[in-house]
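Asker: Next come a sequence and a model predicted from it.
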Amino acid sequence: MNVLIIEDEKPAARRLNRMLAALSIDVQQMLHSVEESLNWLQNNEHPDLIFLDIQLSDGLSFEIFEEIEVKSAIIFTTAYDEYALKAFKLNSIDYLLKPLDEDELIVAVDKFKTYQHKHSDVQVNINDIRKLLINPLDRKFKKRFTIKIGQHLKIIHVDEIECFYSENKATFIHTKENRNYLLDNSLEYWQEQLDPEHFFRVNRTFIVHINAIKDIITYSNSRLKLVLHSYNETEIIVSRERVKEFKNWID
């Protein structure tokens, strides 16, 4: 299997390269922009599979498909909210949310191997997904949570929440009142329900509210450490793969 990585964040590209090498998958080339990708694809035989970031240094990667016919299957690597990516599951197109997880990578590669013969429909799905991302769905995000406490029900509005976090396979919310409440579903599930203008998933464990951030501190390995107004149980570190998008989000 020949693979091409198109990813503008070079550390993330190198990490994916190492993960694929561990699976004995040969990476032909790592590219970092729309222009560079167009030049390479116009002058080289297309690989079996492309791992493709959506937001590149000089534009959206969909521009590549507007210029040339890509003859490869695509697995997207993205930090976009999962709710907007349902179409990726069609016709052997898959996606991996950043930071990339090794087990999820294996599942995506296995899916490509199983449905490799279906990738001729890639262009149709790319157009559909492009519309979803450029013109987001008019959806209503969750405004409040109802928490059962004994025989009582407590209503918590999203503006009262500092963060969501997972611990020991359970998911909790932490409020401005410095209280923690257990939720029924996974962090991934609640990420889909939250307004991305106000909430950001900084790593695999935490989703934070923009108004809860008290301080942002530079941290080792090009990461950032967040200090919230009341939550102080564990360190909240913005993963290196998400630092760039986090900075765009807070702007």
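Answerer: Good, I have the coordinates.

Asker: From now on I want contacts and neighbour counts done on CA atoms only, so please keep to that.
Answerer: Will do.

Asker: which one is R144 nearest to, not counting chain neighbours?
Answerer: Excluding its sequence neighbours, the residue lying closest to R144 (Cα to Cα, 6 or more residues apart in numbering) is H157, at 4.1 Å.

Asker: That neighbour: how many residues sit nearby?
Answerer: By other Cα atoms under 10 Å, 13 other residues sit near H157.

Asker: Kindly report the same for L133.
Answerer: L133 has 14 nearby residues by other Cα under 10 Å.

Asker: Quickly find the element holding it.
Answerer: Here L133 sits within helix 122-134, counting by DSSP states H and E.

Asker: for I216, same thing?
Answerer: Per DSSP H and E: strand 213-219 holds I216.

Asker: and whichever helix or strand comes after that strand, what other elements does it pack with?
Answerer: Scanning forward in sequence from strand 213-219 by DSSP H and E, the next helix or strand is strand 223-228. Where contact means 3 or more Cα pairs under 8 Å, 6 or more residues apart in numbering; DSSP states H and E, strand 223-228 is packed against strand 213-219, strand 236-238.

Asker: Mind listing what's buried along strand 223-228?
Answerer: Within strand 223-228, the residues scored as buried using 16 or more other Cα atoms under 10 Å are R223, L224, K225, L226, V227, L228.

Asker: Alongside the first one, take a look at this:
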Amino acid sequence: MKVLIVDDEKHAQDTLEILLKKDFPSQFQIVGKCFSLDEALQHLREKGHPDLVFLDVQMPHRSGFELFAEMPHRDFEVIFTTAHDMTREAINLRPFGYILKPINPNELKSKMEEFIENYEETNINRKLDSLIGNSQSLELQLFSTNDNIEFVHNHEIAYMKGDRGYTSIYKTDGTEIMVSKNLKAVQENYPEKQFMRVSKSLVLNIKNIIRYDKKHNKLFMKDNLILDAGSNTIKNIKI
């Protein structure tokens, strides 16, 4: 993770760098050390954005607060370093946090552990968002349950059953996933010719149907899954 240090005092810059290298030797890369806000802005515009900026509040000529006005849509986090407790103005800027000077090594370590956890969680969410955006081309859907995010490939689904505002998704391996969406909302994410609404509460994946037992009125599906089928269900299957 890339870190930029902005502070008009060299010993403050060096202290941060030494402590980061001591406690997190392989996790943070110091990409620059700037002595003023203008120098920092130039660095950000010319050399790209880091993941985190340590930003001194009180500097000659311009306050560290002004970074937020210059870059209102920043894509990096900011931790203020200051000799005074944070003001309401600073808190309203919504930095990741702040550390009082002189810097306490334990306080810094705790804040950086919090940053690492947040960074990793954010990265996971970004990857999930990317997967969700590409899910149709991958023939994959993501379903959020109470405990997990379930990755379900289209070919794994045998059928879906709706019950008012909920839908149970039955997979060919016999497992079930319940999601808090009605059947219509779930079905809309699937190709209609493959996932066919055959009754008010039932959607079948016809690619997983092997045969229909006329005598016993049962549908045999892949992985030895057997489904009791009403006569209307069979009539509504359009090949």
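Answerer: Okay, I see it. Predicted, not measured: the structure shown is a model, and the values here were computed from it.

Asker: Can you pull the TM-score for these?
Answerer: The TM-score (TM-score structural alignment, normalised by the length of the second structure) is 0.44; 118 aligned residues with a Cα RMSD of 2.7 Å.

Asker: To P11 of the first structure, which of the helices and strands packed on strand 223-228 of the first structure lies closest?
Answerer: Relative to P11 of the first structure, the nearest member of those by Cα to Cα is strand 236-238, separated by 14.9 Å.

Asker: Tell me the first helix or strand C-terminal of that closest one.
Answerer: With DSSP H and E, the next secondary element past strand 236-238 of the first structure is helix 243-250.

Asker: And that next one, what's buried?
Answerer: Here helix 243-250 of the first structure shows V243, F246 as buried, counting by 16+ other Cα under 10 Å.

Asker: could you check the angle strand 213-219 makes with it?
Answerer: The directions of helix 243-250 of the first structure and strand 213-219 differ by 150 degrees, with axes from the mean of the first three to the mean of the last three Cα atoms, to 10 degrees as the criterion.

Asker: by how many degrees do helix 243-250 of the first structure and strand 223-228 diverge?
Answerer: Here the directions of helix 243-250 of the first structure and strand 223-228 differ by 40 degrees (the same axes, to 10 degrees).

Asker: From the contact counts, what lies against helix 243-250 of the first structure?
Answerer: The contact analysis (3+ Cα pairs under 8 Å, 6+ apart) places helix 243-250 of the first structure against no helix or strand.

Asker: at 10 Å instead, please
Answerer: Secondary-structure packing of helix 243-250 of the first structure (3 or more Cα pairs under 10 Å, 6 or more residues apart in numbering; DSSP states H and E): strand 199-201, strand 223-228, strand 236-238.

Asker: Just put these in JSON lines and tack on distance to K244 of the first structure.
Answerer: Converted to JSON lines, those look like this (distance: least, Cα to Cα, whole Å):
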{"stretch": "strand 199-201", "distance to K244 of the first structure": "12"}
{"stretch": "strand 223-228", "distance to K244 of the first structure": "10"}
{"stretch": "strand 236-238", "distance to K244 of the first structure": "10"}
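
Asker: Could you check the longest helix along the second structure and say which residues are buried?
Answerer: As assigned by DSSP state H, the longest helix anywhere in the second structure is helix 105-134. By 16+ other Cα under 10 Å, the buried positions in helix 105-134 of the second structure come out as L108, K109, K111, M112, F115, Y119, L131.

Asker: Enumerate the positions of the following helix or strand past it that are buried.
Answerer: Next in sequence after helix 105-134 of the second structure, counting helices and strands by DSSP H and E, comes strand 140-144. Of all the residues in strand 140-144 of the second structure, those buried under the rule 16+ other Cα under 10 Å are L140, Q141, F143.

Asker: Serialize those to CSV and add fields for distance to L227 of the second structure.
Answerer: Supplementary listing: those in CSV, determined by distance: Cα to Cα, whole Å:
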residue, distance to L227 of the second structure
L140, 24
Q141, 23
F143, 23
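
Asker: out of those residues, who's nearest L55 of the second structure?
Answerer: Closest approach between these and L55 of the second structure, by Cα to Cα: F143, at 40.0 Å.

Asker: Pull up the gap between that closest one and Q13 of the second structure, please.
Answerer: Distance, F143 of the second structure to Q13 of the second structure, by Cα to Cα, to the nearest Å: 46 Å.

Asker: What of K171 of the second structure?
Answerer: Per Cα to Cα, K171 of the second structure is found 57 Å from Q13 of the second structure.

Asker: Can you give me the neighbour number for D110 of the first structure?
Answerer: For D110 of the first structure, using other Cα under 10 Å, the count is 12.

Asker: what's the answer for F68 of the second structure, then?
Answerer: 14.

Asker: does it count as helix, strand or coil?
Answerer: Classification of F68 of the second structure using DSSP: H, G, I helix; E, B strand; the rest coil returns helix.

Asker: about what we covered before: quick one, which of the helices and strands packed on strand 223-228 of the first structure is nearest to L4 of the first structure?
Answerer: That would be strand 236-238 among those, by Cα to Cα, at 27.3 Å.

Asker: just checking, what packs against the closest one?
Answerer: By 3+ Cα pairs under 10 Å, 6+ apart, strand 236-238 of the first structure packs against strand 206-209, strand 213-219, strand 223-228, helix 243-250.

Asker: between those, which one is nearest to V109 of the first structure?
Answerer: helix 243-250 (25.5 Å).

Asker: I126 of the first structure contacts F65, correct?
Answerer: Yes - contact criterion Cα atoms under 10 Å: I126 of the first structure and F65 qualify, at 8.2 Å.

Asker: which residues sit in contact with Y181 of the first structure?
Answerer: Shown in contact with Y181 of the first structure (Cα atoms under 10 Å, 6 or more residues apart in numbering): I147, K148, I149, I156, F164, T171, F172, I173, H174, T175.
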